[in-house]
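> Sequence and predicted structure are below.
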Amino acid sequence: MRRLLFSLLMFCVLPAWADGHDQLYKVAGWPEQRAHFNDALAAAQKRYESSLPPAVFQALVNNSNQRFSPNAVDQRAQAQLRKNLVDPKPALAFFQSPLGKKIVAAELLATRRDQLAKNAKGLPKMQASDSRLLIIGHLAQALPAREAGAEV
């Protein structure tokens, strides 16, 4: 009976021991994002199979599979999260809020295989108000898009 009570108590306390960074990683949808990325990577590998010599193609596949293996990606992402985010509680609170959940759902929808195929030739044109265009212009000047593109 004592063991049962102890086990029940431990089961109830385990969520309190959960790491905030791990929770944030999951709540923000990053495991699903990684799975979507791996789907896109596999599709890209298939596209190159017929256009590259077999040895080059196999080297490309081996290198990309090693670099982008799910465990390696998760470990690198979580290490950077721990390194650069001292307190995950505010971010965790945001991603658990209705707006955060809505954003995560939109990101996950946008990176699904069917959505990527649908928008492969570019995103549909959208009309934006003058104030929104002004904000976009300010952001375009403020954000280092060229550096971010080079990084990607």
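Nice, I can see it. Residues are numbered from 1 along each chain as shown.
> all contacts plus neighbour counts: C-alpha atoms, from now on.
OK.
> after the top helix by length along the chain comes which helix or strand?
Longest helix in the chain, counting residues (DSSP state H): helix 30-49. Downstream of helix 30-49, the first helix or strand assigned by DSSP states H and E is helix 54-67.
> Give me the helices and strands touching that next one, please.
In terms of contacts (3 or more C-alpha pairs under 8 Å, 6 or more residues apart in numbering; DSSP states H and E), helix 54-67 is packed against helix 30-49.
> same for the helix it packs on, what does it pack against?
helix 54-67, helix 70-84, helix 113-118.
> Please compare the first structure with the one that follows:
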Amino acid sequence: MSTNTFKIDIHGVTIDNNTMKQEFINKFASYLLSTNINSKMFVFKDPVLINELNLWIVVHFKNNSVSIIELENADESLKNNYGNWSNYNVEKKKESHDLWLKKNFGEPSDRKGNSIIYYFPFCQIISYIDEKSGEVGIAIEYK
């Protein structure tokens, strides 16, 4: 990950908000659950190791370029499901996201509720817990 251009290296290929959808599909087709060109969201089949943390990755497109990259700790011990829900796992996963971001970017620019936010010229990065769904993640939102 680079703090100057906000590029992320996935399987040796760099992506950012300048990555076009067709280029993305061509480079990552074998790693994706679906390669439907009409989709606006692409999910990687397996976790990807980025800066010492295995992460699930979802990439969103708007106007054929990357608009949001979602990351989530893929540690199986923190996995929740409807039959075995644990607030402890939610908190531990959020904590792991916050620590990972601090290690890579330093102290956050802002805090709002449970979220920490980093503001950069080309994007903002948010570590969050969605209280309604219990979803925990990191969102890189390009401007």
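On my side now, so go ahead. This structure is a prediction, so every number in the text was calculated from the model and none was measured.
> Any idea what the TM-score is?
The TM-score (TM-score structural alignment, normalised by the length of structure 2) is 0.22; 47 aligned residues with a C-alpha RMSD of 4.5 Å.
> rewinding a little: buried ones in the longest helix of structure 1, by neighbour count?
Using 16 or more other C-alpha atoms under 10 Å as the burial criterion, the residues of helix 30-49 of structure 1 that qualify are 30, 33-34, 36-38, 40-41, 45.
> returning to that earlier point: reformat the helices and strands packed on helix 30-49 of structure 1 as TSV; add mean neighbour count and distance to Ala142 of structure 1.
Conversion of these to TSV gives the following (neighbours: other C-alpha atoms under 10 Å; distance: least, C-alpha to C-alpha, whole Å):
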stretch	mean neighbour count	distance to Ala142 of structure 1
helix 54-67	13	32
helix 70-84	13	22
helix 113-118	13	28
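> Export these to TSV and append columns for distance to Gly100 of structure 1.
Listed next are those as TSV, based on distance: least, C-alpha to C-alpha, whole Å:
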stretch	distance to Gly100 of structure 1
helix 54-67	30
helix 70-84	18
helix 113-118	21
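> gap between the residue nearest to Ile57 of structure 2 when sequence neighbours are not counted and Gln124 of structure 2?
Spatial nearest neighbour of Ile57 of structure 2, chain neighbours left out: Leu71 (4.9 Å); criterion: C-alpha to C-alpha, 6 or more residues apart in numbering. Leu71 of structure 2 is 14 Å from Gln124 of structure 2, where distance means C-alpha to C-alpha, to the nearest Å.
> between the two, who's got more neighbours?
Legend: neighbour count by other C-alpha atoms under 10 Å for Leu71 of structure 2 and Gln124, higher for Leu71 (22 against 17).
> For the more buried one, pull up the helix or strand it's in.
Assigning secondary structure by DSSP H and E places Leu71 of structure 2 in strand 65-73.
> Next: Ile116 of structure 2.
Assessed by DSSP H and E, Ile116 of structure 2 sits inside strand 115-119.
> after that strand, next one along is what?
Past strand 115-119 of structure 2, the next helix or strand by DSSP H and E is strand 123-129.
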